[in-house]
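> Compute the structure for the input listed below.
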Amino acid sequence: MFIAYVVLAVALSLLLVSSARSDITRDPKVTEQLKAVGVPDSWFLPLGLVKIAGALGLVSGIVYRPLGIAAAIGVVLYFLGAVITHLRAGDMKGVGTPTVIMLVAVAPIVLGFATL
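Alright, predicted model coming up:
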């Protein structure tokens, strides 16, 4: 189970860092989608930094599991907020990606508890 946690934590962290990079550098495709659901420009940097913090926490959880569990819970809550934002904006096309990431982020929580 430890190896599964490590693989998932690293994979999810890479995904989060890639997504954060798009937010922070204001990738036009991402910027367009975020603005369409009502996210203000001033939130792009903080949202990207939160994703980076989640990625660092997940990787740190390899050494200190409670931190990884807390980070995974934070990632789930972050993407739950993204799902709610898309639903409130009526963006049914855009709700799939954050839903999948949110569900994938549940696995490190379960694996983290299993390997405490």
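> going forward, measure contacts and count neighbours with C-alpha atoms only.
OK.
> Can you tell me, leaving aside adjacent residues, what's nearest to the residue nearest the centre of the chain?
Closest to where the C-alpha atoms of the chain average out (CA atoms, centre = their mean) is residue 75, at 4.4 Å. Nearest residue to residue 75, sequence neighbours excluded (CA to CA, 6 or more residues apart in numbering): residue 54, at 6.1 Å.
> Report the contact partners of that neighbour.
Listed by CA atoms under 8 Å, 6 or more residues apart in numbering, the contact partners of residue 54 are 13, 16, 71, 72, 74, 75.
> Mind picking the one among these that's closest to residue 59?
Taking CA to CA as the measure, residue 59 lies nearest residue 13 of these, at 7.0 Å.
> Could you measure from that closest one over to residue 54?
According to CA to CA, to the nearest Å, residue 13 stands 7 Å off from residue 54.
> about what we covered before: which SSE is the residue nearest to residue 75 in?
According to DSSP states H and E, residue 54 maps onto helix 44-60.
> buried residues in that helix?
Across helix 44-60, burial judged by 16 or more other CA atoms under 10 Å covers 44-45, 47-60.
> Another sequence for comparison is provided below:
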Amino acid sequence: MFAAYVTVTIVASVFNGIAAVTYLIGHDYPKAQADMKRLPRSWVPRLGMLLAAGSLGLLAGFVVPLVGALAAAGLVLYFVGALIAHLRVGSRKLVGGAVFLATAVAALFVNLSYHW
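A predicted model of the protein is given here:
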């Protein structure tokens, strides 16, 4: 179980860390996504900071398991919100968000399974 916990947590952290960097450097993709979802572009850096916090929180969970569980739960909520935002505007491009949601759910599951 330890190997699954470490692997899933690192994969989820890397996925979200890369997404956070994309949001924080001002790449066009997150801006286009914000426009499509009718969100203010001023939210893009804030969303990037949430992703970065989740990514770092997952890694901090190796030291403080509760922090990792809370970070994973926060990422689950983040991606549920992202999927709702897509559905709200009629977008059916849900695969990317679903993959990120699945990694966050998996990270939460392995964290809770391993530590509790």
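> what sits against residue 102 of the first structure?
Residues near residue 102 of the first structure by CA under 8 Å, 6+ apart: 75, 76, 77, 79, 80.
> Tell me, of these, which are also contacts in the second structure.
Of the contacts of residue 102 of the first structure, the contacts whose aligned counterparts also meet in the second structure (both residues aligned by TM-score structural alignment, their matches' CA atoms under 8 Å) are 75, 76, 79, 80.
> Okay, and which of the residues you listed map to helices?
Among these, DSSP state H puts 75, 76, 79, 80 in helices.
> Relative to residue 31 of the first structure, which of the residues you listed is nearest.
residue 79 (16.9 Å).
> for that closest one, what are its contacts?
Applying CA under 8 Å, 6+ apart to residue 79 of the first structure gives the contacts 98, 99, 101, 102.
> would CSV of those with secondary structure and distance to residue 30 of the first structure be doable?
Shown next, in CSV, are those (DSSP: H, G, I helix; E, B strand; the rest coil; distance: CA to CA, whole Å):
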residue, secondary structure, distance to residue 30 of the first structure
98, helix, 13
99, helix, 17
101, helix, 16
102, helix, 18
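> Out of those residues, who's the most crowded?
Tallying neighbours with other CA atoms under 10 Å puts residue 102 at the head of the contacts of residue 79 of the first structure, with 23 neighbours.
> how about the helices in the second structure?
In the second structure, the helices defined using DSSP H lie at 2-24, 28-36, 43-60, 65-88, 95-115.
> and those helices, which is most packed in?
Mean neighbour count (mean count of other CA atoms under 10 Å) peaks for helix 43-60 among the helices of the second structure, with a mean of 21.
> how much does that one stray from the first structure?
Its matched residues in the first structure lie on average 0.5 Å from helix 43-60 of the second structure after superposition (mean CA distance after the TM-score superposition for the first structure).
> and the angle from that helix to helix 95-115?
Counting by axes from the mean of the first three to the mean of the last three CA atoms, to 10 degrees, helix 43-60 of the second structure lies at 30 degrees to helix 95-115.
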